[in-house]
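Peer 1: Mind folding the following:
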Amino acid sequence: MTENRLDPRFVRTRRLIMDAFLLLSTKKDFKNISIKDITSEATINRATFYYHFMDKYDLLEKTLEEHLMTNVMREISIHDQLNETTLASVFMSVTQFQSSLASQCRKSFESFTSVIEAIIKKELEQVFFEMMVNQNAGVREESVRIASVMLSWSIYGAAVNWQYNDTRPAEEYIQLVIPYLSQGLKFFIEEGVR
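Peer 2: As a prediction, the model looks like this:
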């Protein structure tokens, strides 16, 4: 299967399945979407579905990962330094991703939240780790790993808190959060040199 990932037919079929799934997510709750529904909507057979995905949970994870990678990570990649501007940009991207998904998949969004959380944290952790390693020579890798985990969880937590508990614009809210993120990052980097 790895050899075929670049084959245009493979890519097209995979996209067709993901699009069918996203369309069904706007109409039905995730738990009520069956493989039969997905294959009917995508006009493929079950064997083709299982060639691309293990089950609907695998499809959910891969679809969300791909959407996250194209939407959120594109925004992050334009920054080469981890600073307050980058943190604000990452926060805005995460909130836009969540809002977009919530409006696209109203019926299933709550079912997706734990998967969204895991994917966002994992992807942000990796990006932050790479940025911090490049930016902070001499800092222990363990400290950078801890800082990247804390930062990714903090960004995600702030985005969720804003989404459910705050009425201010996201741009205004992140300005309240940035000092905490910056101080935490500074502490971890300073401690990592020791």
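
Peer 1: all contacts plus neighbour counts: C-alpha atoms, from now on.
Peer 2: Fine.

Peer 1: all strands of the chain, in order?
Peer 2: Remark: no strands are assigned in the chain by DSSP state E.

Peer 1: now the helices for it?
Peer 2: Residue ranges of the helices in the chain, as given by DSSP state H, are 8-27, 35-42, 46-52, 56-77, 84-104, 109-135, 141-165, 170-193.

Peer 1: need those in JSON lines with mean neighbour count, can you?
Peer 2: JSON lines is the format used below for the helices of the chain (neighbours: other CA atoms under 10 Å):
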{"stretch": "helix 8-27", "mean neighbour count": "17"}
{"stretch": "helix 35-42", "mean neighbour count": "17"}
{"stretch": "helix 46-52", "mean neighbour count": "14"}
{"stretch": "helix 56-77", "mean neighbour count": "17"}
{"stretch": "helix 84-104", "mean neighbour count": "18"}
{"stretch": "helix 109-135", "mean neighbour count": "17"}
{"stretch": "helix 141-165", "mean neighbour count": "18"}
{"stretch": "helix 170-193", "mean neighbour count": "15"}
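
Peer 1: if I averaged out where everything in the protein sits, which residue would be nearest that spot?
Peer 2: residue 120 (3.3 Å; CA atoms, centre = their mean).

Peer 1: Starting from residue 111, give me the distance back to that one.
Peer 2: Between residue 120 and residue 111 the distance is 15 Å, computed by CA to CA, to the nearest Å.

Peer 1: mind listing what the residue lying closest to residue 193 once chain neighbours are set aside touches?
Peer 2: Ranked by CA to CA, 6 or more residues apart in numbering and with sequence neighbours excluded, the top spatial neighbour of residue 193 is residue 139, at 4.7 Å. For residue 139, the contacting residues are 133, 189, 192-193, by CA atoms under 8 Å, 6 or more residues apart in numbering.

Peer 1: To compare against the first, here's the next sequence to fold:
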Amino acid sequence: MDRRIQKTRELIISTFIDLLGEKGFEKITINDIAERANINRGTVYLHFVDKFDLLDKCIEKYVELLLNHCANSTDTTLSVSAFQSIFEYLEKNYTVYKLLFGKEGFGIFSNRLYAIIAQTVTEVIGIKSENHALSNGVTTHFLASGFIGTIEWWINNSMPCSVQEITEQLMFLLEPYTRHLIPR
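Peer 2: Below you'll find the predicted structure:
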């Protein structure tokens, strides 16, 4: 993608996130975005169909950034350091993820993240599980929704415990269900 196009898209998304935090989704207009970004309204429409498309692309971007962080982490196993790395990233980018996990994300962000995590859990269980009782949809849903629910609770409650505390508690809770998947 051309650098100028990419830079303009980033500017529009960044402006949209700022306005989302200030005004809420319902009150944002394309004119607001264009005016704040100091670009022509038509430029916004060259990149996005409408503000719903912009929200959708914004959600895609931040799901992708979170997943890229996980993929680029030095520890890609289900370990304390892997979970800690995820929560540190979320803590560092708290403002954006608070908006996306909250009412401004309309549950779309959580649903997208859930789908990706559920697919990953299904693959891991299918590959590494020797216990056939854990290779069904119930386990996948339980683990994926529990993880997403924990992240969402932590973000929406203004991170009521430290990264270390939430990581340790999550690992403690997941241990009985994942002991055969986590390397020792």
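
Peer 1: just to revisit the earlier point, residue in the second structure matching the residue nearest to the centre of the first structure?
Peer 2: Under the alignment (TM-score structural alignment), residue 120 of the first structure pairs with residue 113 of the second structure.

Peer 1: Check residue 161 of the first structure too.
Peer 2: So, by TM-score structural alignment, residue 161 of the first structure is matched to residue 153.

Peer 1: Contact partners for its match?
Peer 2: Counting by CA under 8 Å, 6+ apart, there are no residues that residue 153 of the second structure touches.

Peer 1: Residue 17 of the second structure -> the first structure?
Peer 2: Residue 17 of the second structure maps onto residue 22 in the first structure, by TM-score structural alignment.

Peer 1: ditto for residue 86 of the second structure
Peer 2: Residue correspondence to the first structure (TM-score structural alignment): residue 86 of the second structure is matched to residue 90.

Peer 1: Now do the contacts for the closest residue to its match other than its chain neighbours.
Peer 2: Nearest residue to residue 90 of the first structure in three dimensions, chain neighbours excluded: residue 76, at 6.1 Å (CA to CA, 6+ apart). Shown in contact with residue 76 of the first structure (CA under 8 Å, 6+ apart): 86, 89-90.

Peer 1: how about residue 76 of the first structure, what's its partner in the second structure?
Peer 2: Correspondence of residue 76 of the first structure to the second structure, assessed by TM-score structural alignment: residue 70.

Peer 1: ok, its match to residue 82 of the second structure distance?
Peer 2: From residue 70 of the second structure across to residue 82 of the second structure, the span is 8 Å (CA to CA).

Peer 1: so what sits against both of the two?
Peer 2: residue 76.

Peer 1: Just give me how far stretch 81-97 of the second structure sits from the chain centre.
Peer 2: 10 Å (CA atoms, centre = their mean, to the nearest Å).

Peer 1: Next: stretch 25-35 of the second structure.
Peer 2: With CA atoms, centre = their mean, you get 24 Å for stretch 25-35 of the second structure.

Peer 1: List the contacts of that stretch.
Peer 2: With contacts defined as CA under 8 Å, 6+ apart, stretch 25-35 of the second structure is touched by 12, 15-16, 19-20, 40-41, 43-44, 50-51, 104.

Peer 1: Not counting sequence-adjacent ones, nearest residue to the corresponding residue of the second structure for residue 175 of the first structure?
Peer 2: For residue 175 of the first structure, the aligned position in the second structure is occupied by residue 168, per TM-score structural alignment. Closest residue in space to residue 168 of the second structure, ignoring its immediate chain neighbours: residue 80 at 7.0 Å, by CA to CA, 6+ apart.

Peer 1: And that neighbour, how far from residue 180 of the second structure?
Peer 2: According to CA to CA, residue 80 of the second structure and residue 180 of the second structure sit 15 Å apart.

Peer 1: cool, residue 100 of the second structure as well?
Peer 2: As judged by CA to CA, residue 100 of the second structure and residue 180 of the second structure stand 33 Å apart.

Peer 1: Residue 24 of the second structure too?
Peer 2: 44 Å.

Peer 1: Quick check: the match of residue 86 of the second structure touching residue 77?
Peer 2: No - look at residue 90 of the first structure against residue 77 with CA atoms under 8 Å: they stay out of range, at 9.8 Å.

Peer 1: Thanks a lot, catch you later.
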